[in-house]
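Trainee: Pasting the sequence and the predicted model now:
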Amino acid sequence: MSRRRKAGLRLAGILLAAGLLPVAMPAQAAGDGHGGPAAPAAESHGGGGDGHGGHAAPAKPIEPLPVAPRGLPVELVRTLQLLQDRIARGSTQAHLAQRQLLGHIEQRLLALEPEAWGSPENVRAAVTFALSGGGPTLLRRMLEAGRLPDGDAPLVQGALAYLEGREREARTLLGRFDARTQPPGLAGQLALTQAAVTVREAPRKAIELLDLARLLAPGTLVEEGALRREIFIHAQGGDAKRFEALSIQYLRRFRRSVYAGNFRQRFATALTRLDFDTDRARVAQLERMLDEIEPGERRDLYLLVARAGLDQGRRETATFAAERALSLAGPDSEAASRARLYRAAALIVVDGRYEEGLDSLRGIERAGLDPADLRLLDAALSTAGQIRGGVPPVAPVAAEPAPSAPRRQLPEAASIARAREALAQVDRVIDRTDP
């Protein structure tokens, strides 16, 4: 079997595993449903093709639409982008297949003759591949070959500088190109990359580029990533209206994304900046955003907000979010135990509610908590003991370790840790300057 045939079979296997190719139907599926061959349409009436015993002229074959042939790099990158768009819609199979497909495409592209990189469309496909997770190896080989068309070298050099962490050089080189004039496959990815190397120096310009990326690549993983990043630039800049509007959009359209776990974690952290004790309008704002998702996911987000509030010493936020989570949890569920823990841990440092918080802490069943929450319970009880003994706590409750344990940050839930690990693979390449 030839190398090309083997490579084709390998690619088909990757796509089949990711759900991008249909499984072949059994031969009888093409028949009449009883194991026999299907009767021609003209015979279904017992006569000729005109339904009256005559013979109709055979139909003319449908002429295919003219399609310009594309090179191998373009076709392979289209396949990769199709796979990544399924990731944005929540396909874990596509996410698992992504690494293998990236490796397969890199091998195929590295095996091309240097003359292949004399084609502008192949060059842009290679840059798209590199910025979509393919890495810098192919770009280095292209520059070494010295066959790039006039005007394309800065694009390759800029993409390589970005992937190698040379942000200023990447900003200068990539800034020569207008994403709106690039082929559809590259346009959104280029705008996303330009935003990544611009956000430190010019956040407003980065927002414009992220808006452009979303417009150029709607419904894709590029749009998902651009929307996620833009939300948190607005959160850091204090633009509450845009933060709310874009968050609602993300929760409506991309909450199933494989990378939504990262969004929820950072979304919860951003929400702790809101003052839920005195600003009722902000309470309504939060509830308006979370009403976009199902009760189970809403409960989990409230739990994340409560945990983040404890970690940052925002007891009003932690209390409010824990009470909301408790109202959405079954009375004897693990979520209810966590919500009671977070609420009690916040109450022990609220004037006049110390005893209520301590009683709640003592009533929590340890058997229903994971190791991270057990450490939190021990820390809260230790802090309560310091308060009762007249020794004020020196740190927020969630950051306080158990007496015999080393000081550490509040651990993440296992599901969030898995989501963050999955996201790291793409974010390391797509957005080294993720705000």
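Mentor: Great, that's in hand. Numbers count the residues shown, from 1 in each chain.

Trainee: can we go C-alpha only for contacts and neighbour counts from here?
Mentor: OK.

Trainee: Name the SS class of Val127, please.
Mentor: Secondary structure, DSSP: H, G, I helix; E, B strand; the rest coil: Val127 is helix.

Trainee: Against Val156, how distant is it?
Mentor: To Val156, Val127 is 6 Å away according to CA to CA, to the nearest Å.

Trainee: which residues are in contact with both of the two?
Mentor: Leu139 (CA atoms under 8 Å, 6 or more residues apart in numbering).

Trainee: Against Gly175, how distant is Ala191?
Mentor: Ala191 is 10 Å from Gly175, where distance means CA to CA.

Trainee: same deal with Ala336?
Mentor: Ala336 is 51 Å from Gly175, where distance means CA to CA.

Trainee: Looking only at neighbour counts, state which of Ala191 and Gly175 leads.
Mentor: For the pair Ala191 and Gly175, the greater number of neighbours falls to Ala191 (28 against 18), based on other CA atoms under 10 Å.

Trainee: can you tell me the helix or strand for the more buried one?
Mentor: helix 184-196 (DSSP states H and E).

Trainee: So which bits of that helix are buried?
Mentor: 185-196 (16 or more other CA atoms under 10 Å).

Trainee: between those, which is nearest Leu215?
Mentor: For the buried residues of helix 184-196, the residue nearest Leu215 by CA to CA is Gly188; the value is 7.8 Å.

Trainee: Below is structure B, check it against A:
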Amino acid sequence: MLKRLRSILMTCCVLATPFAIGSARANDIEELAPFKMIRSLQYVQDSVVLGDHSAIEMQRFMLGAIDKRLRAADPSVFSDPRNVDAALVYAMSGGNPETLKFLSDHDVAGNFDSRVTDALRQYLNGKGGLIVENLSKAAPEYRNARIGPYLYLILGNATSQQDPVAAMKYYDWARLTAPGTIIEEAALRRSVFLAVQANAPDKGFHYALTYARRYLTSPYASQFADVFVELAVAHFGGEAQGRISEILDFMDAPRQREVYLRVARRAAIAGKQALAKLASERAETLGADGAAQPEVLAGFYAGLASVPSSDVFAATASIAAIPDAELSPRDRALRDAAKAVADAVVRPPNDESLTQAFVSKPDRPVVSDGTAEAEDTGSGMSPFGSATPVAAAAGTAEADAGEAGDPEHDGFVAKGRSKIEEIDALLKGEGK
């Protein structure tokens, strides 16, 4: 693929790369128009999200080459609006924010729209919330321009926290004006997430189906899988089951199994026993390729979901029998939490729980100033916080492995603790 890509780049007179051959001159790159280089960058980035991961290194090289070209360009180069657009697209495609600042600061001819450059500079410096008002007024003027889809994607990102519904509309325009590109991939993936946040399952399933049809080979597909699992867990049932199955049909068996395992894990943590068992059973039926790990995880999540049920003894024995080596660190933490909850639930009542003698005993340790010590509630980090692309959605739940401080584990423990406190209160009431 890289040979074919290099051939296209040279044929289009786009780059004179370090591996150029023949009579190509060393200073060719200094003579290229920025808009021609940007076209090749767009081609490479679109190839990446369509499954050609070998082009990732080419993308990095091209970003560096374009940065040098823009900084070395004579100001007269930007009298061509195509080169102005190229500089803006470069900045919105993962380029160096300082380069855009350099160009706008040296723009004495007024070739750059200060409304757009100021908004992008703020956004790239982490101040996206401050650009919404100004950019929302400027963006419609560029709706049909080359930078239009990029501006609407940026506007959707900046609006997403305050107004998810409005952000989805911006994403819709971005993806519909740039089909088959990295812009559409990002807009679809983020729209699924916003549909979950806005409790709009119909929109969420529509976006998810479109994504599954086109971008399952994207290096960002793992982020889509995380959000799709949230959507499936929140709305699994009735007609939604058919829509979920339709989306999963676009995946091969290992990816379907991975999604079901993630659904089972989420459902078990959320206390949705029926869903956790159903997802675990479906994951097991997809384990026909002989892989033992998914079958172990499916049984583990099914047992985890059974801990709060009347079958608590069998469930505890089942999950305790799984060797540590078969579970990720986060799943081992979940197993330990489930065992602790189960042990507390089935522990025979003692004298303290049947009398009122220790009613005044504080629930938490008291520190020297007389206040109760704060209870550890975990890191509180969102499972969607990471924006770093990962290899792919396929794999096992080991990809979810992390160190201590898992908010899901903390939530599971907190839920179990509240149930134990309710049981203790009932026992104390009986002792009156």
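Mentor: The structure has been received and is ready for your questions. Keep in mind that what you see is a predicted model, and the values were worked out from it rather than measured.

Trainee: Tell me how they score on TM after superposing.
Mentor: TM-score for the superposed pair, counting by TM-score structural alignment, normalised by the length of the second structure: 0.70. Supporting figures: 344 aligned residues with a CA RMSD of 3.4 Å.

Trainee: Next, the contact list for Phe193 of the second structure, please.
Mentor: For Phe193 of the second structure, the contacting residues are 204, 227-228, by CA under 8 Å, 6+ apart.

Trainee: returning to that earlier point: looking at the buried residues of helix 184-196 of the first structure, point me to the pair that's furthest apart.
Mentor: Farthest pair in the buried residues of helix 184-196 of the first structure (CA to CA) is Gly185 and Ala196. Separation: 18.1 Å.

Trainee: Format the contacts of Phe193 of the second structure as CSV; extra columns: secondary structure, neighbour count and distance to Tyr43 of the second structure.
Mentor: Listed next are these as CSV, based on DSSP: H, G, I helix; E, B strand; the rest coil; neighbours: other CA atoms under 10 Å; distance: CA to CA, whole Å:
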residue, secondary structure, neighbour count, distance to Tyr43 of the second structure
Gly204, helix, 24, 28
Val227, helix, 23, 27
Phe228, helix, 26, 28
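
Trainee: In CSV: those, plus distance to Leu70 of the second structure.
Mentor: CSV is the format used below for these (distance: CA to CA, whole Å):
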residue, distance to Leu70 of the second structure
Gly204, 40
Val227, 37
Phe228, 40
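
Trainee: nearest to Leu334 of the second structure, of these?
Mentor: Using CA to CA, the contacts of Phe193 of the second structure come closest to Leu334 of the second structure at Val227, 20.9 Å.

Trainee: Can you tell me what the closest one aligns to in the first structure?
Mentor: The alignment partner of Val227 of the second structure in the first structure, by TM-score structural alignment, is Arg266.

Trainee: my guess is Glu244 of the first structure contacts Glu292, does it?
Mentor: No. With contact defined as CA atoms under 8 Å, Glu244 of the first structure does not reach Glu292; the gap is 11.6 Å.

Trainee: Please enumerate the shared neighbours of the two.
Mentor: With CA under 8 Å, 6+ apart, Glu244 of the first structure and Glu292 have no common neighbours.

Trainee: still on that earlier bit, from the buried residues of helix 184-196 of the first structure, which single one is nearest Leu9 of the first structure?
Mentor: The closest of the buried residues of helix 184-196 of the first structure, once distances to Leu9 of the first structure are taken by CA to CA, is Gly185, at 24.9 Å.

Trainee: What residues does that closest one make contact with?
Mentor: Here Gly185 of the first structure is in contact with 78, 125, 128 (criterion: CA under 8 Å, 6+ apart).

Trainee: please redo it, this time with the cut-off set to 6 Å
Mentor: For Gly185 of the first structure, the contact set (CA atoms under 6 Å, 6 or more residues apart in numbering) is empty.

Trainee: And for Ala267 of the second structure?
Mentor: Neighbour list for Ala267 of the second structure: Ala276 [criterion: CA under 6 Å, 6+ apart].

Trainee: measure it to Ile8 of the second structure for me?
Mentor: According to CA to CA, Ala267 of the second structure and Ile8 of the second structure sit 48 Å apart.

Trainee: which residues in the stretch 201-350 of the first structure form helices?
Mentor: For the stretch 201-350 of the first structure, helices defined by DSSP state H, counting those that start in this stretch occupy the ranges 203-216, 221-237, 240-253, 260-271, 280-290, 295-311, 315-328, 334-347.

Trainee: hey, which of those helices is tucked in deepest?
Mentor: Comparing the helices of the stretch 201-350 of the first structure by mean neighbour count (mean count of other CA atoms under 10 Å), helix 334-347 ranks first with a mean of 25.

Trainee: immediately after that one, which helix or strand?
Mentor: Per DSSP H and E, the first helix or strand lying C-terminal to helix 334-347 of the first structure is helix 354-362.

Trainee: got the buried residues for that next one?
Mentor: By neighbour count, and taking 16+ other CA under 10 Å as the criterion, the buried residues in helix 354-362 of the first structure are 354-355, 357-358, 360-361.

Trainee: how far off helix 334-347 does that helix point, in degrees?
Mentor: Between helix 354-362 of the first structure and helix 334-347, the angle comes out at 150 degrees (axes from the mean of the first three to the mean of the last three CA atoms, to 10 degrees).

Trainee: on contacts alone, who are the packing partners of helix 354-362 of the first structure?
Mentor: For helix 354-362 of the first structure, the packing partners by 3 or more CA pairs under 6 Å, 6 or more residues apart in numbering; DSSP states H and E come out as helix 334-347.

Trainee: so the helix it packs on aligns onto which residues of the second structure?
Mentor: Under TM-score structural alignment, the match for helix 334-347 of the first structure in the second structure covers residues 293-306.

Trainee: Relative to the first structure, what is the average displacement of the matching stretch?
Mentor: Following superposition, stretch 293-306 of the second structure is found to deviate from the first structure by 0.7 Å on average (mean CA distance after the TM-score superposition for the first structure).

Trainee: cool, and stretch 274-281 of the second structure?
Mentor: Per the superposition on the first structure, stretch 274-281 of the second structure and its aligned residues are separated by 2.4 Å on average (mean CA distance after the TM-score superposition for the first structure).
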